[in-house]
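Undergrad: Mind looking at a prediction? Sequence and model below.
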Amino acid sequence: MRKSMMKAAVSALCIGLFTCIGLVTEASAAAKCIKGDRKAPYTIGWANIYSVPTWMKQTEGTIAAEVEELKKKGLVDKLVITDAQGDANVQIQQIQSMIDADVDAIILIAGSSTAPARVVADACAKGIAVINFDSLVDTDEVTAKINTDSNEWGDTAAKWLIAELGGKGKILVLNGPAGISVSDDRRKGANAALAANPGIEILAETNTAYNVAPAQEAVTSLLFAHPEINGILSLGGALSAGAILAMDKQGRPMVPITGENARQFLELWKEKGLKSWATMQPNWLGAFATYTAVQALEGKDVPAFVKVPLPVIDNSNIDGYLARAKDFPADGYIFSPYDQKLFDELLAAK
């Protein structure tokens, strides 16, 4: 009863996500998957699906930086990194190796929404904290999942483009890789808005890696096939940059386009005076996942799912992002600042 009253009191202090006081409450029982006598300093495993895209490199950078901060506090002593090079089966093998080595926590972006479910559940059963973020696995046998709302992403992007086109026009739809939950969910999120506006005609769709070169190549082919387009529903920032470069090379007029916080896209947006809208999948989700794993191992209560709000980038605030561009790789993503206070607020916002 007393603990319930304490939790209620903490919840009452939270008016909104970013006005919470940043408390993480003690759980009446350990967080899911946490079993056994695990003591700090902990070994953290980062099961990376692939490290080639700059977004992944930046994300890994936030994980490494967070580990260094936790080392200073005596909470972590080692970070083990694997790279499956895009192969979901290899990722499963690497997760199994982490289980065999009895790491204390596994941080995971899944290469498949279904394939890793068994090995992830096995890690959980053996008392290893499992924090899954970005691309999620179809299992509840994890300590926590962390993500933005990909369906909301697709829905908001589609509604913005439809409004810009006045509910009528021919569009291209640019998706990330098929079979990856974050990509598939963004596209599903756009369905209702597109279906409600029959004046919007989808000329063609693509599925490419979240990289500029393949997106530019794919859009180049689509532009040859479709001499008239009125807008582009792009569900990835590198995809947007690739589309703009393809249109520019063919001398095509620019059209309203959605995207995300890829530096090249934001710079092209400003340079060409585009009508655009963007959001982001913050790279610091990696750091947050690492922090969450340690909080769980330390006996703190963590939510089964943490929803990270989607920011909006438009003409009212794009200059603020570009003012920080020099701090990010030319082919990277300009992500928002983060700190422990933000992480505690996110964990407290149940």
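TA: Structure received.
Undergrad: Please make it C-alpha for all contacts and neighbour counts, starting now.
TA: Will do.
Undergrad: for the helix or strand hosting Trp153, which positions count as buried?
TA: Assigned by DSSP states H and E, Trp153 belongs to helix 150-164. Neighbour-count burial for helix 150-164 flags 150-162, 164 (criterion: 16 or more other CA atoms under 10 Å).
Undergrad: Okay, one more to line up with it:
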Amino acid sequence: MDSSDTASTEDSGAPEARRRRGASMADVAQLAGVSAQTVSRVSNGYAGVLESTRKQVLQAMKELGYRPNSAARALKSGQFHTIGVITFNLSSTGNTRTIEAIATSAAVEGYATTLLPVAVPTQDSVRGAFTRLGELAVDGIVILMEVHLLDAVTVALPPNAHVVVADSNAGDRYCVVDTDQVGGARAAVEHLLGLGHRTVWHVAGPADSFSAERRVGAWRSALEAGGRAVPAPLRGDWSAQSGYRAGLRLAEEADCTAVFVANDQMALGVLRALHERGRRVPQDISVVGFDDIPETASFLPPLTTVHQDFSEVGRRCVDGVLRQIRNNQEETGTTLVPTRLVVRQSTAPPPAAG
């Protein structure tokens, strides 16, 4: 074997050797026959690079297995292309679908998401989540948490992090994205009154929940606007079990012909309790829920409910964060995502007087 053969063998193995030791930007530049600055521009997606040169550099990156150092780029630019998400309830259908939309929308924009669940919403756990978030490299934060939990603790947001809060009344302090709770609840009550029911009972969510209180207020206002009696609301905790307990009490109310339930899970419990007590739905009592979770069409009977667009809430949360990042400016105010009533077989006119 002569010297030329030896040189040829070494040259052909060079890319593989560089791949094994971890290719550098200089290696890519050498193989592509361009400057390191050109490799940097291609790596960061800058314009002003000839398409033929860009393809040449990308081919060299592929051949060498080169991966741009995103951490180094982030430290240099001060942007990490990551959005942090803090939530205290991963079991909720609404939160799950909202988080899924946040992650999907962020990915489309080239951002990763870091999820920090708070198992039990205590002062210490909320403070701990924000402390951990402060140690991570994030450009923006989406908070899926009742605002009173933020007020209950002293939390320090990471410097220069842009914040969006979902489902909250904190629009005077943060950029907020919320479902039109009031409009949805009003539509539910007006639907039942329009069917001829004298009044509408209510199974409410927890008293410390912003969403629950907005729905209670809208229910009461709709009844008062129509000059109707306002029964005392029954309280639940969003679970089907608490709805079942409320349903047992409603079954004993002879004048109850319609009930608006603050979420679909509690409505499921109400339906079971009424069935067990021999109160037919909708012939004896009409029931309306709130959320429109995927299973509601399969309830017995299929549930009339208020549809919340959780995916749209997630998308708008990401839009709000990215808008603040790009403008380098904090925002306040509330964006409402519309709701709509979905009428199924759980509502009907009241039974005729005997």
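TA: Cool, got the structure. Everything numeric in this text was worked out from a predicted model, so none of it was measured.
Undergrad: With structure 2 overlaid, how far apart is the helix holding Trp153 of structure 1 on average?
TA: Average distance, helix 150-164 of structure 1 versus aligned residues of structure 2 after superposition (mean CA distance after the TM-score superposition for structure 1): 2.0 Å.
Undergrad: what range in structure 2 matches that helix?
TA: Aligned by TM-score structural alignment, helix 150-164 of structure 1 falls on residues 181-195 of structure 2.
Undergrad: Contacts for that stretch next, please.
TA: 199-200, 211, 214-219, 222-223, 258, 260, 286, 288, 290, 305-307, 338-341, 347-350 (CA atoms under 8 Å, 6 or more residues apart in numbering).
Undergrad: where along the stretch 251-354 of structure 2 do the strands fall?
TA: For the stretch 251-354 of structure 2, applying DSSP state E, counting those that start in this stretch gives strands covering 258-261, 286-291, 304-307, 333-337, 340-342.
Undergrad: Throw these into CSV and include distance to Glu10 of structure 2 and mean neighbour count, thanks.
TA: Output for the strands of the stretch 251-354 of structure 2, formatted as CSV (distance: least, CA to CA, whole Å; neighbours: other CA atoms under 10 Å):
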stretch, distance to Glu10 of structure 2, mean neighbour count
strand 258-261, 75, 28
strand 286-291, 66, 27
strand 304-307, 66, 26
strand 333-337, 63, 17
strand 340-342, 69, 19
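Undergrad: Of all these, which one comes closest to Lys55 of structure 2?
TA: Minimum separation from Lys55 of structure 2 across the strands of the stretch 251-354 of structure 2 (CA to CA) falls at strand 333-337, 43.0 Å.
Undergrad: Which part of structure 1 matches that closest one?
TA: By TM-score structural alignment, strand 333-337 of structure 2 lines up with residues 304-308 in structure 1.
Undergrad: how far is that stretch from where the chain is centred?
TA: 12 Å (CA atoms, centre = their mean, to the nearest Å).
Undergrad: how far out from the middle of the chain is the helix holding Trp153 of structure 1?
TA: Worked out by CA atoms, centre = their mean, helix 150-164 of structure 1 lies 17 Å from the chain centre.
Undergrad: Which SSE is immediately downstream of it?
TA: strand 169-175.
Undergrad: Remind me what that next one packs against, helices and strands.
TA: Counting contacts by 3 or more CA pairs under 8 Å, 6 or more residues apart in numbering; DSSP states H and E, strand 169-175 of structure 1 is packed against helix 181-195, strand 200-207, strand 231-234, helix 237-249.
Undergrad: Kindly recompute the last result at 10 Å.
TA: For strand 169-175 of structure 1, the elements it packs on are helix 150-164, helix 181-195, strand 200-207, helix 212-225, strand 231-234, helix 237-249, strand 257-260, judged by 3 or more CA pairs under 10 Å, 6 or more residues apart in numbering; DSSP states H and E.
Undergrad: Would you indicate which residues of the fourth one are buried?
TA: If you call a residue buried by 16+ other CA under 10 Å, then helix 212-225 of structure 1 has these buried ones: 212-216, 218-220, 222-223.
Undergrad: Equivalent analysis for stretch 94-113 of structure 1, please.
TA: So for stretch 94-113 of structure 1, counting by 16+ other CA under 10 Å, buried means 94-96, 98-99, 103-113.
Undergrad: Which of those fall in helices?
TA: 94-96, 98-99 (DSSP state H).
Undergrad: give me every residue that touches the counterpart of His275 of structure 2 in structure 1.
TA: In structure 1, His275 of structure 2 lines up with Asp248, judged by TM-score structural alignment. By CA atoms under 10 Å, 6 or more residues apart in numbering, the contact set of Asp248 of structure 1 is 242, 254, 272.
Undergrad: I would like a PyMOL command selecting only the buried ones among those residues, please.
TA: To isolate the buried ones among these in PyMOL, judged by 16+ other CA under 10 Å, type:
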select buried, resi 242+254
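Undergrad: Which one of the contacts of Asp248 of structure 1 is nearest to Val302 of structure 1?
TA: Ranked by distance to Val302 of structure 1 (CA to CA), the contacts of Asp248 of structure 1 are led by Gly242 at 38.9 Å.
Undergrad: Please give me every residue in contact with that closest one.
TA: By CA under 10 Å, 6+ apart, the contact set of Gly242 of structure 1 is 210-220, 248, 264-265.
Undergrad: Swap in 6 Å and give it another go.
TA: 212, 215-216 (CA atoms under 6 Å, 6 or more residues apart in numbering).
Undergrad: what do you get for Gly231 of structure 1?
TA: 171, 255-257.
Undergrad: One more pass at 10 Å, please.
TA: Per CA under 10 Å, 6+ apart, neighbours of Gly231 of structure 1: 161-162, 164-165, 168-173, 200, 202, 254-258, 275.
Undergrad: What's the match for it in structure 2?
TA: Looks like Gly231 of structure 1 aligns to Ala258 there (TM-score structural alignment).
Undergrad: What of Ile107 of structure 1?
TA: By TM-score structural alignment, Ile107 of structure 1 lines up with Val142.
Undergrad: can I assume its match is in contact with Leu133?
TA: No. Using CA atoms under 10 Å, Val142 of structure 2 is not in contact with Leu133; the gap is 11.3 Å.
Undergrad: list the residues that contact both of those two?
TA: Joint contacts of Val142 of structure 2 and Leu133 (CA under 10 Å, 6+ apart) are 84-86, 115.
Undergrad: ranking those by neighbours, who comes first?
TA: Per-residue neighbour counts (other CA atoms under 10 Å) across those peak at Val85, which has 24 neighbours.
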